[in-house]
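[1] 3D model of this:
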Amino acid sequence: MRYEEFTIEGRNAVLEAFRSGKTIDRLFILDGCQDGPIQSILREAKKQDSIIHFVKKERLSQMSETGKHQGVVAYIAAYEYSELEDVFKIAEEKGEAPFIVLLDNIEDPHNLGAIIRTANLAGAHGVIIPKRRAAGLTATVVKASAGAINYTPVVKVTNLVKTMEELKERGIWFVCADMSGEVMYKMDLKGPIGIVIGNEGEGVGRLVKENCDFVAKIPMKGDIDSLNASVAMGVLAYEIVRQRMS
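    Coordinates of the predicted model:
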């Protein structure tokens, strides 16, 4: 995947991006390169807990737009990430029970953007994504969100299961969409709730699923067995909207 608008390359440019507080989602360094400037960049990356990839020269050359990458290319977030507290603050300001969307390794940026858009329209107070094996806030995501990214906070966390445990302590119940569950129309989904939506191919991971309080089945009448991740999220979100209005 290439996100040209937010690719930066060259040692000084990348170091300055870190030092100015920009969020670097992924850092690519030439394998075996260990000189002083690269060490400085790695120190900054570790402080920010950026994901670091050591790659061959050919890979960097493919990513590079200028041909002057000097052994380092970085993908910068198109938008700043929020904190969990921001999500609770929005719910409190609106006088509503928290409504959160958790995404387990959604890798398609168009899906992520569509989910943020639907989350906003359904009244969710925030979206949580994992740091690894998932799309970040790239230009494609921002565009697909149709402006919703300006209003719905997106929080990036290192460990989804740990985050779920923290949220449970704050009274959140979790429901995941999975064909093994009970039909969603039979469930009581009122109160503080988090929807968990899984990866486009594999669904919700085992550990994440085990930490859910409910497993909701979306009725399927057709000849194929699954919905697109963003559509599944929309269907489940609007059942929560319906129950909150009744």
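[2] only C-alpha atoms for contact and neighbour calcs from this point on.
    Will do.
[3] Let me see the ranges of the helices in the protein.
    For the chain, the helices defined by DSSP state H occupy 11-19, 36-48, 57-63, 84-94, 109-121, 139-144, 160-169, 206-210, 229-245.
[4] and those helices, which is most packed in?
    Most buried of those, by mean neighbour count (mean count of other CA atoms under 10 Å): helix 109-121, with a mean of 23.
[5] Which neighbouring elements make contact with that helix?
    Counting contacts by 3 or more CA pairs under 8 Å, 6 or more residues apart in numbering; DSSP states H and E, helix 109-121 packs against strand 126-130, helix 139-144, helix 229-245.
[6] Output these in TSV, with distance to Ala13 appended to each entry.
    TSV is the format used below for the helices and strands packed on helix 109-121 (distance: least, CA to CA, whole Å):
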stretch	distance to Ala13
strand 126-130	27
helix 139-144	19
helix 229-245	35
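[7] I'd like to know which of these is closest to Val161.
    With CA to CA as the criterion, Val161 lies closest to strand 126-130 of the helices and strands packed on helix 109-121, at 9.8 Å.
[8] Identify all contacting residues around that closest one.
    Applying CA atoms under 8 Å, 6 or more residues apart in numbering, the contact partners of strand 126-130 are 87, 99-105, 116, 119, 136, 152-160.
[9] Next, the second sequence, to be compared with the first:
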Amino acid sequence: MRRGHRPSQSPSNRPRFWGRHAVIAALANPNRTVKRLWGTREAVAALDLPPVLPVTYADVADLGRLVPHDAPHQGLVIEVDPLPEIWLGDLLDQGRDDRRPLIVLDQVTDPHNVGAVLRSAAAFDALGIVTQDRHAPPESGALARAASGTLEQVPWVRVVNLARSLEEVAEAGFWRVGLTGHAKATLGDVIGDARIAIVLGAEGEGMRQNTEAHCDELAKLPISPRVESLNISNAAAIALYAIATRG
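    Have a look, this model is predicted:
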């Protein structure tokens, strides 16, 4: 296999996660099935492992061959099954009695961005994130690493039709706010007191027109004109902070 092109999945197409945060969070998640662990003796000794989990001791160089080139595995690699599917209706039912925000991503395909959004969602106690099934990254080592353990904590719903799902979100009582640079109002102008679903599009392309049409309001962040736009994960974090601190 060529240098720099090692897969983060096994031949069985199970994802491989690496690094202490991602591995420890996966092991602690009762909904996650961990199939196998590789690690240095020192790193494995620090873990509380179930007795039935197959463990292979390996040196740093051997672990490096299990993950993409230069991936910071910190002496730990695991092979896992993807998390069980979550239905949007079930997630919305769980949040009917609180005001936690929801994050909806329209064709955001970069695993690092989705992982960072998951981390911000966990930091601000969001209800969960919603993505399209076909236009979102699968669970992977890179995504889990960017999420720093929060892939195991934040519900992630994958839907077939985003527009139809946004209608369901509205029926559940959410005010759907799409973030876009061409909006006239700022986020602070439109969030009010309602339960908020923040909708963000892919970096560069933004939200599709049909997605914008299924938002109740479009809003922008009040950033300097010297900067054209923010990374989607930064925009999500700022929006979640604004919602958490509204009067």
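[10] Can you calculate the TM-score here?
    Once superposed, chain against chain, the TM-score is 0.66 (TM-score structural alignment, normalised by the length of the first structure); 181 aligned residues with a CA RMSD of 2.8 Å.
[11] that older thread, compare the helices of the first structure and give me the one nearest Ser180 of the first structure.
    Nearest to Ser180 of the first structure among the helices of the first structure is helix 206-210; the distance by CA to CA comes to 10.9 Å.
[12] what does that closest one contact?
    With contacts defined as CA under 8 Å, 6+ apart, helix 206-210 of the first structure is touched by Asp104, Leu160, Val161, Cys176, Val215.
[13] returning to that earlier point: let me have the helices of the first structure in TSV, extended by distance to Gly191 of the first structure.
    TSV is the format used below for the helices of the first structure (distance: least, CA to CA, whole Å):
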stretch	distance to Gly191 of the first structure
helix 11-19	40
helix 36-48	35
helix 57-63	46
helix 84-94	12
helix 109-121	17
helix 139-144	29
helix 160-169	13
helix 206-210	20
helix 229-245	8
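[14] For Met184 of the first structure, find the nearest of the ones you listed.
    Closest to Met184 of the first structure of those, according to CA to CA: helix 229-245, at 7.6 Å.
[15] any idea of the angle the closest one forms with helix 109-121?
    With axes from the mean of the first three to the mean of the last three CA atoms, to 10 degrees defining the directions, helix 229-245 of the first structure sits at 10 degrees from helix 109-121.
[16] Quick check: which of the helices of the first structure is nearest to Asp25 of the first structure?
    helix 36-48 (9.5 Å).
[17] And Pro138 of the second structure, how close does it get to Ile86 of the second structure?
    Separation of Pro138 of the second structure from Ile86 of the second structure (CA to CA, to the nearest Å): 14 Å.
[18] what does Arg99 of the second structure give?
    In terms of CA to CA, Arg99 of the second structure sits 20 Å off from Ile86 of the second structure.
[19] repeat for Val114 of the second structure
    From Val114 of the second structure to Ile86 of the second structure the distance is 17 Å (CA to CA).
[20] so which of the helices and strands packed on helix 109-121 of the first structure gets nearest Ala78 of the first structure?
    Ranking those by proximity to Ala78 of the first structure (CA to CA) places helix 139-144 first, at 5.7 Å.
[21] check the fit of that closest one onto the second structure and give the mean distance.
    With mean CA distance after the TM-score superposition for the first structure, helix 139-144 of the first structure departs from the second structure by a mean of 1.3 Å once superposed.
[22] who's in contact with that helix?
    Contacting residues not belonging to helix 139-144 of the first structure are listed as 3, 5-6, 78-79, 109-114, 117, 149 [CA under 8 Å, 6+ apart].
[23] Show me what Ile100 of the first structure aligns to in the second structure.
    Alignment note (TM-score structural alignment): Ile100 of the first structure maps to Leu102 of the second structure.
[24] Many thanks, I have nothing further to ask.
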